[in-house]
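S.K.: coords below, sequence missing:
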C-alpha cells in the first residue's frame, strides 16, 4: 500500500513532511520571537509568557556551560508537571546536553539505576519533603556532581505565594544539603546568553527516556532532535479540527487560540510531545497539572482546572477519559470548552470513547506510539466521517508500517492477518543506550530499510486502517486459540456498571491458559459474578469468555495511567 493509498486518507493531508530538520530548541525560540507575550504555562493562577520561558531557558543553558557541562553530557530531570519543566528541558538542550527524563515519584533505588545507567552529571529536582529526600539517596555513588532544587513559590501569584509561605502550604524539603543550588538563585545569577553550539538534529540525542520498566530492566531510548521535530510537524500536518460549529476541519490554529491540558506526565514521551512541545510549536497555553489524582474526590483538581482555564485540547490515556465520565459531580462543571482529544498509551475502549464524546460534545481520535518513536506512529483521522473507532487509523505522513510474521520478522503477512507491527520513519530512535543486545532484538532490515519491531500484534483491514489486537506478551492461548485481552476488555466496558476492566491469562493444565477478568465497578454500582458471566456468554465466543472473575476496589495503574496487566498476572501466578 504505497504511501497508504486509501480512499479514507484524511482530506487535504499530505502523505509526507520534509520541514522537520532542525534542533528542538527552535520550537521555543521561533514561538518566543513570534508570540513573545503569549502565555505558555499556567500554574495555580500564575502564568509565564514565551519570552519569560525562553529567557529562563537561556540562563539555565548559560549556567550549565559555566558549570562545565559539555555537549552530549546527560542531565536528569526529576520534576512533576510544574512550570520549571519546559524551562529546564529547553535550557539543557540549548547547552547541547541530553535531558534524561525520570519519573519523580520513583523510589531512590529506581532513580539511582537510571542515574547510574545514563551517567548523568546533574539533577534538577523539586523542593519537596519526599522528592528531595529521594534525590539525596538516589545520587549516592553516581556521577552526579550538581543538584538544582526547584521551589514553586516564585511561580505562584504573589499573594498566594506569600500566604502559602506563612501557612506552610508550599512544598519544601526539611533542609537543603550544602553545595546544592536553588533554581531561583542560579537563574538570577546567570545571563540569558546560551553557549554557541552546533547541533546535528539527525544524529544528536536530545532526550533519553527509559522504557521497559513494566516488562524488565528499564532501557534508555536515545531520541534525537529530529525524532521529536518530525513527530511535531507530522502531527501538525495530520490533525484537523472543526474550530467553530458548522465549520470545516482545518489545521490546529496557532497564536494562543488553543489551551492544552497538561494532565499526562512530561517525563513520559506522550505527555512531553503531545502537550509540552506541541503547545510550544503552536504558541498555545499549557495548563500544568502536577497530580491528576489531587482533590476530594480524586480528580477534582483536574475538573477545577478545566472549569477555570477552559482547555480546548486534551491528550490523555483512556483511564483519564474514564475518570472524566465517571466523576461523581460532573454536572457541576462546565467542560464544554473541550474541542478535541488525542487518546494514546493504551487501547481506547469504544464504549469509553462514546460516553466521553456524549458528555462533552468533543471528538477523540486515537493515536498509537511508543517511547522508542517519540511517540506517535499512527493516528485515527480527526474527521468523524473517516475515523474508525477501535482502530489506530493510518501511519503519520512519512511513516511506514508493515505487519510481519511473529516467527520471521522479515516476512510480511497478507492484508487482514495478524502479525507484529514494524515501524520505519524519522521518529524511530537511534537505539537503546549502551544496549547493543537489545538493539539487535528490536531492529530488522526489510527492503533495505531499518524497521523497529514494536512487540504489538495487529492487522491492516481492507480499508487500510490498522487495528491493534494486543501486546505480543499479553496474548492468551486457550486450547490453541489466540485470545486478545483487549477484545475481552472492550466487551466488558460496554456493561453499564463497569468502570475499569483488565484481562489476563492464568495457567491451566488442560487448555494451557484460561481467561481471568478483574473488574472495578462504577461508584455506587455492584453486580454478581453470575450477572457478569451471563453478560459475557451473550457477547463473546466460549473460548474468550473469562472463566474466573474477580471484583476489585482498585486495578493497578502505571504512573501514566495504563492498566498494569503484568502486576495482576504476577499476583495470580504467585498465588
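M.R.: Alright, I've got the coordinates. This structure is a prediction, so every number in the text was calculated from the model and none was measured. Numbering: from 1, shown residues only.
S.K.: CA atoms for contacts and neighbours, from now on please.
M.R.: OK.
S.K.: what about residue 428, how many neighbours?
M.R.: 28 (other Cα atoms under 10 Å).
S.K.: should've said residue 48
M.R.: With other Cα under 10 Å as criterion, residue 48 counts 18.
S.K.: got the contact list for the helix or strand it falls within?
M.R.: Element membership of residue 48 [criterion: DSSP states H and E] is strand 46-49. By Cα atoms under 8 Å, 6 or more residues apart in numbering, the surrounding residues in contact with strand 46-49 are 36-42, 83, 155-157.
S.K.: and the next element down the chain from it?
M.R.: helix 50-66.
S.K.: most remote residue from the middle of the chain, which is it?
M.R.: The outermost residue of the chain, judged against the average C-alpha position, is residue 510 (39.8 Å), by Cα atoms, centre = their mean.
S.K.: another one to put next to it:
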C-alpha cells in the first residue's frame, strides 16, 4: 500500500454523475425487489436539486436538515443537497422536537427532507425556522410490480401527511417535488466546499456540529475502499444508519464513488439481512459489533449461504475476542476492525485485511499521522505507554460549527501540524498497531486502581451464558467506585446455575485481577442501544448515578 493516495479534487455529487455515465444501467440501489439504476439515481438527484434551488430558494452554503431512516430517498436527498451546493445536516431519527430544535437553530437550517412518520417531531419548527419541508413515504420508491414479498409490513404503511404548510412556509410531498421537473444550475462546489454538519452527541451540553467538506468525506471514502480492495463489482449491505458516519461512508459515499451496488435495509432485522445477503450476493458488510453479534446468534445462521461475503468489518466498539474467534472458525470470516470518529469522517485507523490483530484499532491509514500523548502535559509518549490518541489527516473535520471554544479544547499543534484530540485512551505497539483501552472519561477508579470497562466487557463476552455486556461504575462506600456489569443472557440461560451473579463473578475472578472483577452483576432482557447499534453505556451510567446509594461488596439483581 502507498503511504499517500491521490484524492479527487471534485465534489461528492460529481461521483454519481461519473458512475451514471460509466454504468447507466447498472443497479446503484437494490431496495428489496426494486432496482434503481445509476442513470435513474442521477436523474432523480438532478430533479430534486433543481427543486431545492428553484422552488425553495436554497442557495450555496444554506443548511438543509435530512431527517429519515434508511431509504432510497435518504440517498437522493443527501446528494440533491450536495448538488445544490448546500450543506447536509443529518438528523438522528430517534431525536425528539427539543433535540431537533437545537440542531435546526444552531445550524441555521432553512429547509428539511423528512420521512412522513417523523414529521410530527419537526412540525413545531416548520415555518418557525424551517421554511421549506419535503415529506417522503418509505414505500413510495418500491415498484408495485414487485409485490410485497419479503418487504417489512411497516415499510408499506403510509403515515398521515399534514394538511398544509404553516403561513409563510411551503410543504411538498416527494412525488410533487420530483414531478416538478426543475433543473439545477451548473455545479461549482469542489474539494474545499463545506458540505455537511454532523452533530455529535458529546459528553456534556448540546451536540456540536462537525464541519466536513467534500474533501474530508472524499478522502475517507476513497482511502477506505482502496484499503479494503473494493471495486465497482462490490455489493455492499447498507443497514447501519445513514445519518451516522459509519453508515453514511460505507453505505453511501464509498459505494457511489466506486459505482458499486448498495443493498439497502432500512431498519435492523437480522433475518432480513440474511435473506438479502443470500439473494443479492452481498460481498461487503460494514457494521458495528453489536449488530454482528445479533446477526450470527440467530437460529439457523449456520445453514445460510454466506459464501459471497468477502469483507466483514466495522468499528464504533471493540469486537469481543470470543465473537471474532467464532466468526473465523465457523464462517471463515476475519472481522477487520477500524477506528474513526464523526470528527474524522469515520475512516482513520484500520487493521490491514491480510494481518488484522484482535481487539485492535489498526494502523494509521493513508496520510494519517496518529500519536499518543499525555492528556495532561500534552507531551508525546513512547511506544507502549498509555495515553490519549491524537491525529492529523485529510479526513479530519475543519472544526466545530460556530464554536471556537470547542475548537480550542479539541485541537493542538505538534511539529507544526494541527492534531485532533480524540478523547480516547490507548497505546501503540512495536509494529505501529493502536490499541484502545477506553474513553478518557469512562475510567472506573476503584480504590485508586484504574479499570477500563472495555477490557472487562471483552472478557464477559467469552462467558458461555452471556449474550451482551456493559460495564459501568457504581458508588461504593469503601472503594469510592466499584465495577458493575449489566448483562443480557443468551436465550435459555436465565435461571441456570452458570448464569447466576455469583457464578459470573467467580468466573471473572479466575481471569482478571481482583480489582477489575465486577462486584455487582445486574441482569436485563436487553441492553439499550443507540440508532447506530452502539450499546448506550452512558445511559446506564446515568441511571446508576440517579439511583444513587452505596452498593454492597457483591450483589446480583434483575432489572
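M.R.: Sure, I can see it. Bear in mind the structure is a predicted one, so any value in this text is a computation, not a measurement.
S.K.: got a TM-score for the pair?
M.R.: Here the TM-score for the pair of chains, by TM-score structural alignment, normalised by the length of structure 2, is 0.92; 536 aligned residues with a Cα RMSD of 2.0 Å.
S.K.: and residue 252 of structure 2, what's its match in structure 1?
M.R.: Alignment note (TM-score structural alignment): residue 252 of structure 2 maps to residue 276 of structure 1.
S.K.: thought that match was touching residue 86?
M.R.: Yes. Using Cα atoms under 8 Å, residue 276 of structure 1 is in contact with residue 86, at 7.1 Å.
S.K.: neighbour-wise, which of the two wins?
M.R.: Neighbours were counted for residue 276 of structure 1 and for residue 86 using other Cα under 10 Å; residue 276 has more, 27 against 23.
S.K.: count the residues that sit near residue 273 of structure 2.
M.R.: 20.
S.K.: residue in structure 1 paired with it?
M.R.: By TM-score structural alignment, residue 273 of structure 2 lines up with residue 302.
S.K.: then residue 356 of structure 2?
M.R.: Match for residue 356 of structure 2 (TM-score structural alignment): residue 387.
S.K.: neighbour-wise, which of the contacts of strand 46-49 of structure 1 leads?
M.R.: Busiest of those [other Cα under 10 Å] is residue 40, holding 29 neighbours.
S.K.: now it: closest residue in space, sequence neighbours ignored.
M.R.: Leaving aside its sequence neighbours, residue 40 of structure 1 sits nearest to residue 285 (Cα to Cα, 6 or more residues apart in numbering; 4.6 Å).
S.K.: now for the one you found: which residues touch it?
M.R.: So residue 285 of structure 1 contacts 38-42, 256, 258-260, 279 (Cα under 8 Å, 6+ apart).
S.K.: follow-up on the earlier one: before we move on, what SS does the nearest residue to the match of residue 356 of structure 2 once chain neighbours are set aside have?
M.R.: Excluding its sequence neighbours, the residue lying closest to residue 387 of structure 1 (Cα to Cα, 6+ apart) is residue 381, at 5.0 Å. With DSSP: H, G, I helix; E, B strand; the rest coil as the basis, residue 381 of structure 1 sits in coil.
S.K.: tell me where the stretch 401-550 of structure 2 has helices.
M.R.: Under the criterion DSSP state H, counting those that start in this stretch, helices of the stretch 401-550 of structure 2 are mapped to 404-410, 453-460, 501-509, 537-547.
S.K.: highest mean neighbour count across the ones you listed, which stretch is it?
M.R.: helix 453-460 (a mean of 21; mean count of other Cα atoms under 10 Å).
S.K.: residues in structure 1 matched by that helix, start to end?
M.R.: Going by TM-score structural alignment, helix 453-460 of structure 2 lines up with residues 485-492 of structure 1.
S.K.: show which residues not belonging to the matching stretch make contact with it.
M.R.: Residues contacting stretch 485-492 of structure 1 (Cα under 8 Å, 6+ apart): 347, 349-351, 469-470, 474-476, 498, 501-504, 536, 539-540, 544-545.
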